[in-house]
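> next come a sequence and a model predicted from it.
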Amino acid sequence: MVRQERAIHEHEVIIMLEKFKELSKEDRKEWVILQLFIWCSWGIIVLMQAFFAQTRVECVLYGFLGVLPWMVGVWQFGKIDGFVFVGLTFCSGILLSIRLPGSWPIAGLAAIYYLFTSVYITLKVDIIKENIYFDHNVQKQNEDLTKENLMEKSELLHTLLRAIDAKDSYTYLHSTRVSHYAASIAKYMKLGTKEVEDISISGMLHDIGKIGVKESILNKTTKLDEPEMKEILKHPAIGAHIAGNLEYLSCVLPGIHYHHERYDGTGYPEGLKGDDIPLQARILAVADAFDAMTSKRTYRTGMTFNVAIKELVRNIGIQFDPKAVLALVELVKNKSV
């Protein structure tokens, strides 16, 4: 228990010291002025010592008094009442003047100077402490709200995924694998943590629009006719519409909406070409095709990873982004997916 309290105390001291370094420009300016005053005053006292000090003991006592104001600041960070040290400082000056009568003007001046400095440091640190505790409370409230929002988002995401699963279990499992492949590609391409997270979520939801497609079309094992094909081609737009109504999913819209675009510009829904296709969608297109080729269906067996990779490489620059394909090639080669 004692160790735990000490650890908490040390953590608070570190926070306070860091906060002290982050004073506003006005506070820093005020602090610099105080420093100049302190050192100039101390310089004057040292010069006066040279004329009035009669013993080495007296010089040592003056020097000890010079350290006390800084002890006030340090101990205040350690939660010990700084006003105790203010009193000690003042009393030390008085005692010095009594014990060394010939130097009472210097001791009096020193006592006043130390009193002023100690009070200033004490009050200043108290203000900093109040600001720290206020900031800490605000930060804690923000963290609580963030956790609450994350829980709500997580529940909503799982609701959407359950809706996909209820409609078509293959689509749900396919989306899970696409999410994994896409996130692995994004990490290999050294994208940021937030981008990888967005791509992972986008992979889970890239086929959310199939909720609006008839099950008879989704589960058909023979070739789709023209009306059915038109129906299935609507799913990216439907998915984008669903996600577009949820503000926190705005970051995954590109993947949902454009994952069927082709690198040569012959894809859908808008026929985007090359780098005009969002990177999120280009990565998802590779992950989506890879899983579609390697997955076992009721009407066919899945390809091996190596055969699927060869097919992806063959379509570099035609259907797929070169960098995304080459990233997956390396991942498969290293058995990292």
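Done, it's in.
> switch to C-alpha atoms for all contacts and neighbour counts from now on
OK.
> any idea which element L95 lies in?
Assignment of secondary structure by DSSP states H and E places L95 within helix 82-99.
> need the strands for the stretch 1-150 of the chain, in chain order.
When secondary structure is read from DSSP state E, counting those that start in this stretch, the stretch 1-150 of the chain shows no strands.
> show me how far the top helix by length along the chain is from its chain's centre.
Counting residues, the longest helix found in the chain (DSSP state H) is helix 104-167. Average the C-alpha atoms of helix 104-167, do the same for its chain, and the two points are 16 Å apart (C-alpha atoms, centre = their mean, to the nearest Å).
> take this one as well and set it beside the first:
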Amino acid sequence: MPSPFLKLPDKYEQEFFNEIVRLNFLRSRNLALVLSLLNILFIIFDIKNYQEGLWYWYTPSGYLTLFYLHVFLGLILSIFLLLSWFNRLKSEDQVLTRWHSLLGTFFSAFIILFSSCISINDQLLHNQITVFILGSILIATNNYLKPIISITVFASSMILFMIGITFLQSDLDVLKGNYINGTILIIFAWFLSFTIYNMKIQDFISQKTIQQKNKEVEDYNNDLIEINNRLEESLQALDESQNVIFTLASALESKDTYTRGHSERVANYALQLAQTLGLSLNDQQTVWRAAQLHDIGKIGIPDAILNKSGKLNEEEWEIMRSHPEMGENICSTLSFARNFLPLIRHHHEHFDGTGYPDGLKGEEIPFLARIITIADAVDAITSHRSYRPSRTIDYALEELAIGKGSQFDPSIVQAFIESFNYA
């Protein structure tokens, strides 16, 4: 069975209680001002009753006690207003003190207990408990009392009320009626106070949830704006540099007929792998562009080496292995390519550190460069070369599996293989 007590998340507890203290303090002060004005009228009526001979200074009576109670109420309200003025809240962000909490709680308890005393005295005058009813409901609806505080205050006032009317009410039928009505009243007032307090918790949680959702939406919108701005900047830079890129790409393909379409296919494999890994749109765009230009450095490789039908000797391999650095140097002059220069330079690094040009190992190799390495290998295996025929994609996947942990990043290879197996 769910608990009737709503639970505040720990991170909101202090903020909620600060809000409750602030509201109780301000509402108690405003109510005290209203009651002070009303109490002046009550004292005026007491004096009028004195003039009409309803009570005398030295003769105990209900009217004399009522006058003393009104004077006492005025004194307490004046002290409360004075203390609340000294501890007044000047701004929303002012730090709350123990005084603010004590004053709000004291005022609530005092009004309920004082209402009980008034209704006890009323047994000598009118046999009514109207003030007790009004005071209890007024505090239950005006202030937010914690359940433990409200049940303590209401129970104390009920005990005081029962004891008081038992001694002052001589009519047993009236006494019985007041017992029943007082009990019903105090249960209703506490339940009302408890319900309003729980509603306040629910309202506070709802406000915080809405604020959190609004913040998430705002952050998401800001991210979208930032991504959009970056895309616009990248597209603008791409427009400015596209003629250079097309010229370089055409020059490379004219030098090496076997690499025609290679960069585009590698870019598509790399993009597919980036999407499989769930990378951001920005990373997908970066890896696609870097893959398009990863071999651009081959434009500086002599045709004799680039188009050699047989295997390269050690000296020729040394020259061929310089193409990542050449590609980095060529693209360093293009503003839109500066953020993926490391991907061009390191796309031939091996996961075990045996690659080139810098012999990087494992996590030292940029993550997106590791993606391009796999995409490059897949297309190289499945494309026709002067020294061997093209192989199937299944053969390429087997080669990737063999190279896990040595040439390739194991986790990325596994994701690539699983994506093909799933398809």
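Arrived safely. Please read all numbers here as calculations on a predicted model, not as lab measurements.
> related to what we said a few turns ago, next structured bit after the longest helix of the first structure?
Where DSSP H and E defines the elements, the next helix or strand beyond helix 104-167 of the first structure is helix 169-188.
> quick check: next helix or strand after that next one?
Scanning the chain past helix 169-188 of the first structure towards its C-terminal end, the next helix or strand to appear is helix 193-205 (assignment: DSSP H and E).
> buried sites along that following helix?
By neighbour count, and taking 16 or more other C-alpha atoms under 10 Å as the criterion, the buried residues in helix 193-205 of the first structure are E195, V196, E197, D198, I199, S200, I201, S202, G203, M204, L205.
> the residue mapped onto the last one from the second structure and R265 of the second structure, how far apart?
By that I understand L205 of the first structure. Aligned by TM-score structural alignment, L205 of the first structure pairs with R289 of the second structure. In this structure, R289 of the second structure and R265 of the second structure are separated by 12 Å, where distance is defined by C-alpha to C-alpha, to the nearest Å.
> cool, and L41 of the second structure?
Counting by C-alpha to C-alpha, the gap between L41 of the second structure and R265 of the second structure amounts to 93 Å.
> looking at the two, which is more packed in?
A side-by-side neighbour count of L41 of the second structure and R265, using other C-alpha atoms under 10 Å, places R265 first with 18 against 13.
> does that one touch D379 like I think?
Yes - R265 of the second structure is within contact range of D379, at 6.8 Å (criterion: C-alpha atoms under 8 Å).
> what does the helix holding L95 of the first structure correspond to over in the second structure?
Taken onto the second structure by TM-score structural alignment, helix 82-99 of the first structure occupies no residues there; it is unmatched.
> got the contact list for that helix?
For helix 82-99 of the first structure, the external contacting residues (C-alpha atoms under 8 Å, 6 or more residues apart in numbering) are 61, 65, 68-69, 71-73, 75-76, 103-105, 107-108, 110-112, 114-115, 118-119, 122.
> now for I393 of the second structure, how many residues are close by?
15.
> please say which position in the first structure it maps to.
I393 of the second structure maps onto F305 in the first structure when the alignment is built from TM-score structural alignment.
> so its match makes contact with K333?
No - contact between F305 of the first structure and K333 fails when scored by C-alpha under 8 Å: they sit 9.6 Å apart.
> touching both of the two, which residues are there?
Any residue near both F305 of the first structure and K333 by C-alpha under 8 Å, 6+ apart counts here, and not one turns up.
> distance of S28 of the second structure relative to N243 of the second structure?
Remark: distance between S28 of the second structure and N243 of the second structure (C-alpha to C-alpha) = 75 Å.
> more neighbours, the two?
Neighbour tally, S28 of the second structure and N243, criterion other C-alpha under 10 Å: the higher count belongs to S28, 24 against 11.
> work out for me the element that one sits within.
Mapping S28 of the second structure onto the secondary structure by DSSP H and E places it in helix 10-51.
> count the neighbours of R3 of the first structure for me.
Other residues lying near R3 of the first structure total 8 when counted by other C-alpha under 10 Å.
> what do we get in the second structure for it?
In the second structure, no residue is matched to R3 of the first structure (TM-score structural alignment).
> again, but for E270 of the first structure
When the second structure is aligned by TM-score structural alignment, E270 of the first structure is paired with D358.
> for PyMOL, write a command that selects the buried ones of the contacts of helix 82-99 of the first structure.
Typed into PyMOL, the next command selects the buried ones out of the contacts of helix 82-99 of the first structure (criterion: 16+ other C-alpha under 10 Å):
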select buried, resi 65+68+69+71+72+73+76+103+104+107+108+110+111+114+115+118+119+122
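> follow-up on the earlier one: would you confirm that the match of L205 of the first structure contacts A267?
Yes - using C-alpha under 8 Å, R289 of the second structure makes contact with A267 at a distance of 7.2 Å.
> how close does I79 of the second structure get to F86 of the second structure?
Applying C-alpha to C-alpha to I79 of the second structure and F86 of the second structure gives a distance of 11 Å.
> and for T354 of the second structure?
As defined by C-alpha to C-alpha, T354 of the second structure lies at a distance of 77 Å from F86 of the second structure.
> which residue of the two possesses the greater neighbour count?
Per other C-alpha under 10 Å, whichever of T354 of the second structure and F86 has more neighbours is T354, with 15 against 9.
> that's all I had, so thanks and see you.
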